[in-house]
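# What shape does this take:
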Amino acid sequence: MFRPRLLGAALMLALASTANATSFVVTTDTIVRGVAASTDATSDVTSSFRDDKIVRAARDDAASFVASQGDTRGVKLESAFAHIRQQAPELKATDAQLAQAILAI
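Predicted coordinates:
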């Protein structure tokens, strides 16, 4: 009697650990895809606006924006956001992603 219960408990434990591992893989894949999408948007901005004077002038404001987690918004940065969105209306990046892209230039 004891042996079938032990086998049943071991089987349940194995199934539970498999479910947890699958859940971890799915969660990890979702996070990686989100980071990849953000990186793609950032690299699109950096490559097309590398020599743009308006965008380059906003670097200091972008650094302040990122450091303050979006609380500090300088005039040059706002101008760069508007310029980027006008030049690339298909780009669906947040202000934080754009500021990070400006810093990456």
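# Only C-alpha atoms from now on, for both contacts and neighbour counts.
Noted.
# Mind jotting down where the strands sit in the chain?
With DSSP state E as the criterion, the chain has no strands.
# mind checking the longest helix of this protein?
helix 2-48 (DSSP state H).
# What is it packed up against?
Using 3 or more Cα pairs under 8 Å, 6 or more residues apart in numbering; DSSP states H and E as the contact criterion, the elements in contact with helix 2-48 are helix 95-104.
# helices and strands around the helix it packs on, which ones?
helix 2-48, helix 59-67, helix 75-87.
# report the angle between the axes of it and helix 2-48?
60 degrees (axes from the mean of the first three to the mean of the last three Cα atoms, to 10 degrees).
# got the contact list for helix 95-104?
Residues from elsewhere that reach helix 95-104 (Cα atoms under 8 Å, 6 or more residues apart in numbering): 38, 41-43, 45-46, 55-56, 58-59, 62-63, 65-66, 69-70, 77, 81.
# for comparison, sequence B:
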Amino acid sequence: MKTSLLALGTAALLLAGPLSAASFVATTDVLVRGTVDITNATTRATAAVFGDDKVVLDARDDAARYVASEGAQRGAFLEAALVHIRGKLPELQADDGALAEAILML
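As a prediction, this is how the structure comes out:
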């Protein structure tokens, strides 16, 4: 997740060079708010279905490790939870990072 935010920030910097500082701040705020909105929606959808699900709750340590390592460390509990979540909510369009963050917020 941090990598995508860094990429978004870098893109915003490159595009905002000739613009005023106020425009840059507004652009960055819109991008960050959009990312936060997606994460919040994923969390709400996940919490509504999996708030007391043992498979998902058992994955919290692995999810924390995954987020902290920016996706480099994937534990067995997290893998099981991702499969479980996607099986129950196939319409949910979220990447592994967003789901890991949603698991952490349960």
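# where does the TM-score land?
Once superposed, the chains reach a TM-score of 0.71 (TM-score structural alignment, normalised by the length of the first structure), with 87 aligned residues with a Cα RMSD of 1.7 Å.
# I'd like the helices and strands packed on helix 95-104 of the first structure as JSON lines, with mean neighbour count and distance to Ala93 of the first structure appended.
Listed next are these as JSON lines, based on neighbours: other Cα atoms under 10 Å; distance: least, Cα to Cα, whole Å:
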{"stretch": "helix 2-48", "mean neighbour count": "12", "distance to Ala93 of the first structure": "6"}
{"stretch": "helix 59-67", "mean neighbour count": "19", "distance to Ala93 of the first structure": "15"}
{"stretch": "helix 75-87", "mean neighbour count": "17", "distance to Ala93 of the first structure": "9"}
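# Switch those over to CSV; also include distance to Asp95 of the first structure.
Shown next, in CSV, are those (distance: least, Cα to Cα, whole Å):
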stretch, distance to Asp95 of the first structure
helix 2-48, 11
helix 59-67, 9
helix 75-87, 7
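# just to revisit the earlier point, can you give the distance of the longest helix of the first structure from its chain's centre?
Centroid separation between helix 2-48 of the first structure and its chain, computed with Cα atoms, centre = their mean, to the nearest Å, is 18 Å.
# Next: stretch 58-69 of the first structure.
17 Å.
# okay, and that stretch goes to which residues in the second structure?
Counting by TM-score structural alignment, stretch 58-69 of the first structure falls onto residues 59-70 of the second structure.
# now what about that stretch, what contacts it?
Here stretch 59-70 of the second structure has contacts from 1-3, 72-78, 80-81, 97, 100-101, 103-104, using Cα under 8 Å, 6+ apart.
# Kindly give a single ChimeraX line that selects the buried subset of these.
Entered in ChimeraX, the line below selects the buried ones among the contacts of stretch 59-70 of the second structure, by 16 or more other Cα atoms under 10 Å:
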select :1,74,77,78,81,97,100,101,103,104
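# Enumerate the positions of the helix or strand containing Leu6 of the second structure that are buried.
Using DSSP states H and E, Leu6 of the second structure maps to helix 2-16. Buried residues in helix 2-16 of the second structure, counted by 16+ other Cα under 10 Å: Leu8, Gly9, Ala12, Ala16.
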